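> Kindly return the folded structure for what I paste below:
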Amino acid sequence: MFRLTCVLTLAVLASGCETMSTKVDLEPVQPVRYAQAAPVLGAAPSGSLFQAANYRPAFEDPRARMPGDTLTVQITERLNASQTSSASIDRSGEISGGVSAFPFLKTPLLDKLNIGAQSDNSFSGDGKNQNNNNFSGSITTTVQEVLPNGHLVVVGEKQIGVNQNVDVLRFSGTVDPKQIRAGNTVASTQMANVRVESRGRGAQGEAMAIGWLARFFLSVIPF
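Alright, predicted model coming up:
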């Protein structure tokens, strides 16, 4: 009876450790502000068919220019970094001394008074660090702000959730309108202050995480 009670207790405790359902939405690290196009103040009617406030060139490319416009960013980020260092130290020394003559001491005793010391020190170390990151993709962003010099601050987010797994891609940066290509696209390598976030949550992320007990032992073991 005691064994059965223990088994039932362990079963109840194990059920409490069951993985909870994953929240699909991932909150951004910083709140994202979605820009809205500023209302255009209508000019006083002049009786002319031409209105400067609503003028758009007939042969102009549909490129982003105002808050609220969309812009497609082709993300192509590649970062390769390597560092190598080496050090070598070698030092040696030797000293010796003796007594050749001393009153009231015989020669055999003087031979035993010879003193000598020798030391050798050496050290060598090598270190190497290498980091390779490649990221490619595309995301459609929204113009959040137009700077005084005409540059556009764009922000975009893409979130895909399948069952209990979710992947989020967030992008922000500043672009010069001159770099916008035909089709209203721009390469991320031609933008400034680029920030790319790719995060995921779900069973795959939990499988790659270190358990709390393993993290505890890693923090207390001194070697």
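
> contacts, neighbours, all on C-alpha from now
Noted.

> can you pull out the helices in this structure?
Along the chain, the segments classed as helices by DSSP state H run 2-16, 107-111, 203-208, 212-220.

> Can I get those helices in TSV including mean neighbour count and distance to Ser119?
Output for the helices of the chain, formatted as TSV (neighbours: other CA atoms under 10 Å; distance: least, CA to CA, whole Å):
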stretch	mean neighbour count	distance to Ser119
helix 2-16	10	62
helix 107-111	12	23
helix 203-208	11	51
helix 212-220	10	38
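
> so which of those gets nearest Arg33?
helix 203-208 (28.0 Å; CA to CA).

> ok so, going back, tabulate the helices of the chain in JSON lines, adding columns for distance to Thr189.
Shown next, in JSON lines, are the helices of the chain (distance: least, CA to CA, whole Å):
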{"stretch": "helix 2-16", "distance to Thr189": "48"}
{"stretch": "helix 107-111", "distance to Thr189": "80"}
{"stretch": "helix 203-208", "distance to Thr189": "29"}
{"stretch": "helix 212-220", "distance to Thr189": "38"}
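
> what about the strands in the protein?
Along the chain, the stretches classed as strands by DSSP state E are 70-97, 115-146, 152-162, 165-175, 185-187, 192-201.

> Out of the ones you listed, which is closest to Ala53?
strand 115-146 (18.3 Å).

> what's the spacing between the residue most central in space within the chain and Asn131?
Closest to where the C-alpha atoms of the chain average out (CA atoms, centre = their mean) is Glu197, at 8.0 Å. Remark: distance between Glu197 and Asn131 (CA to CA, to the nearest Å) = 18 Å.

> Val32 too?
For Val32, the distance to Asn131 - CA to CA - is 30 Å.

> So which of these two has more stuff around it?
Val32 (14 against 9; other CA atoms under 10 Å).

> tally of neighbours for the residue nearest to the residue nearest to the centre of the chain when sequence neighbours are not counted?
Closest residue to Glu197 apart from its sequence neighbours, by CA to CA, 6 or more residues apart in numbering: Arg170 at 5.0 Å. Burial measure for Arg170: 18 neighbouring residues, criterion other CA under 10 Å.

> circling back to that earlier point, closest one to Ser88 among the helices of the chain?
Proximity to Ser88 (CA to CA) singles out helix 212-220 among those, at 31.5 Å.

> export the strands of the chain to CSV and tack on distance to Phe2?
Shown next, in CSV, are those (distance: least, CA to CA, whole Å):
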stretch, distance to Phe2
strand 70-97, 61
strand 115-146, 57
strand 152-162, 45
strand 165-175, 42
strand 185-187, 69
strand 192-201, 41
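
> another one to check against the first:
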Amino acid sequence: MRIQILNNKAIGIIPICLVFFLGACSTSHRAVDSRSTVIPKNLYTKPSNQKPEEGALWPGNTRGNFLFGDDKASVVGDIITVTINENASSTQSATTNTAKDTSLNMQAPNVLGLPSSLGIQNFLNMGTQFDPSVNATVANSMQGTGTVTRNGTLTATISAIITDILPSGNLRIEGRRSVTVNHEEQIMVLRGVVRPQDINFDNTIPSTLIADAAISYRGEGVVADEQRKGWLAKVFSKVWPF
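Sure, this is the predicted structure:
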């Protein structure tokens, strides 16, 4: 008897553990780790100790010493300022109208040489004779209308670092910014590929000129937590059939 009671308790504990397990699986993880570095240190170009040549006016690294040259970002580790001004809007609408009418009229004046009433004058005690004729009408119609409208605007400025130089000469950039105010953390991440000739003389570039751009702006904290469903509500949302 005691073993059976313990088994019943164990069976009752299993659904509770399963609910907690599903709730733990349904929790969302951060898509961005704001504490990690943007690029590893081994990607930065190390300055080389160049020996001055005999008769040279500028010993060592001469980058940026050209009179008619510019000092735009061009190597891994340089910084580019990205002006984000994204406006996206879309509208979709659909209208459906269908109609179908079907009618059926079938009569049998004679059945195997006999009259259609088959001699039955009081069919089912209704006081009328038997009539095998069939007359049916079916009408079906449907009307549907749907409209979807989405608008999104993001305006910001973020500095990005050149992480790689592609064989085509284009620059791969990545930028990350994290601002924490009163335990509420706002995280912005930008990744993409830019052309060196699109970079302005002041090392700025608009986000509209970034290829393969991925821009993420999200928050973590009290306000963000209140905008999410609880773990139990997520479980019921996944298994609720209606």
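
> Could I get the TM-score for this pair?
Remark: TM-score between the superposed chains equals 0.76 [TM-score structural alignment, normalised by the length of structure 1]; 198 aligned residues with a CA RMSD of 2.9 Å.

> hang on, the earlier thing: tell me the residue in structure 2 aligned with the residue nearest to Glu197 of structure 1.
Correspondence of Arg170 of structure 1 to structure 2, assessed by TM-score structural alignment: Val189.

> is it true that its match touches Ile161?
No - in this structure, Val189 of structure 2 is not within contact of Ile161 by CA atoms under 8 Å, at 11.6 Å.

> between those two, what contacts are shared?
174-175 (CA atoms under 8 Å, 6 or more residues apart in numbering).

> before we move on, the earlier item: contacting residues around the match of Arg170 of structure 1?
32, 174-177, 214-217.

> Figure out which of the strands of structure 1 is closest to Pro222 of structure 1.
Comparing the strands of structure 1 by their distance to Pro222 of structure 1 (CA to CA), the top pick is strand 115-146, with 21.7 Å.

> Need the counterpart of Gln36 of structure 1 in structure 2.
So, by TM-score structural alignment, Gln36 of structure 1 is matched to Tyr44.

> how many other residues sit next to its match?
Tyr44 of structure 2, neighbours per other CA under 10 Å, totals 15.

> got the contact list for the residue nearest to it when sequence neighbours are not counted?
Closest residue in space to Tyr44 of structure 2, ignoring its immediate chain neighbours: Gly77 at 5.4 Å, by CA to CA, 6+ apart. Gly77 of structure 2 is in contact with 43-45, 161-163, counting by CA under 8 Å, 6+ apart.

> ok, Gly173 of structure 1 touching Met191?
Yes - assessed by CA under 8 Å, Gly173 of structure 1 is found in contact with Met191 at 6.4 Å.

> Could you find the counterpart of Ile215 of structure 2 in structure 1?
By TM-score structural alignment, Ile215 of structure 2 lines up with Val196.

> Buried residues in stretch 173-182 of structure 2, which are they?
173-177 (16 or more other CA atoms under 10 Å).

> In structure 2, what residue corresponds to Pro67 of structure 1?
Using TM-score structural alignment as the criterion, Pro67 of structure 1 maps onto Val76 of structure 2.

> Would you quantify the distance from the residue nearest to its match when sequence neighbours are not counted to Asn170 of structure 2?
Counting by CA to CA, 6+ apart, the nearest residue to Val76 of structure 2 once its immediate chain neighbours are dropped is Ile162, at 4.9 Å. Counting by CA to CA, the separation of Ile162 of structure 2 from Asn170 of structure 2 is 10 Å.

> Counting neighbours, go ahead and name the busier of these two.
Set Ile162 of structure 2 next to Asn170 and count neighbours by other CA under 10 Å: Ile162 wins out with 25 against 16.

> Tell me the counterpart of the more buried one in structure 1.
Using TM-score structural alignment, Ile162 of structure 2 lines up with Val143 in structure 1.

> Report the contact partners of its match.
35, 64-71, 152-155 are the contacts of Val143 of structure 1 under CA under 8 Å, 6+ apart.

> what's the answer for Leu147 of structure 1, then?
Leu147 of structure 1 neighbours (CA under 8 Å, 6+ apart): Val153.

> mind checking how far it is from Asp61 of structure 1?
Taken as CA to CA, the span from Leu147 of structure 1 to Asp61 of structure 1 is 21 Å.

> now Leu71 of structure 1
Computed as CA to CA, the Leu71 of structure 1 to Asp61 of structure 1 distance reads 13 Å.

> cool, Leu8 of structure 1 as well?
For Leu8 of structure 1, the distance to Asp61 of structure 1 - CA to CA - is 71 Å.

> try Ala182 of structure 1
Distance from Ala182 of structure 1 to Asp61 of structure 1, by CA to CA: 7 Å.

> got it, and Leu213 of structure 1?
Per CA to CA, Leu213 of structure 1 is found 59 Å from Asp61 of structure 1.

> can you check Asn165 of structure 1 too?
From Asn165 of structure 1 over to Asp61 of structure 1 the distance is 39 Å, taken as CA to CA.

> ok, longest helix in structure 2?
Ordering each helix of structure 2 by length in residues (DSSP H) puts helix 2-26 first.

> and the angle for it with helix 231-239?
If you take axes from the mean of the first three to the mean of the last three CA atoms, to 10 degrees, helix 2-26 of structure 2 sits at 90 degrees to helix 231-239.

> Distance from helix 2-26 of structure 2 to the middle of the chain?
Helix 2-26 of structure 2 sits 35 Å away from the centroid of its parent chain (CA atoms, centre = their mean, to the nearest Å).
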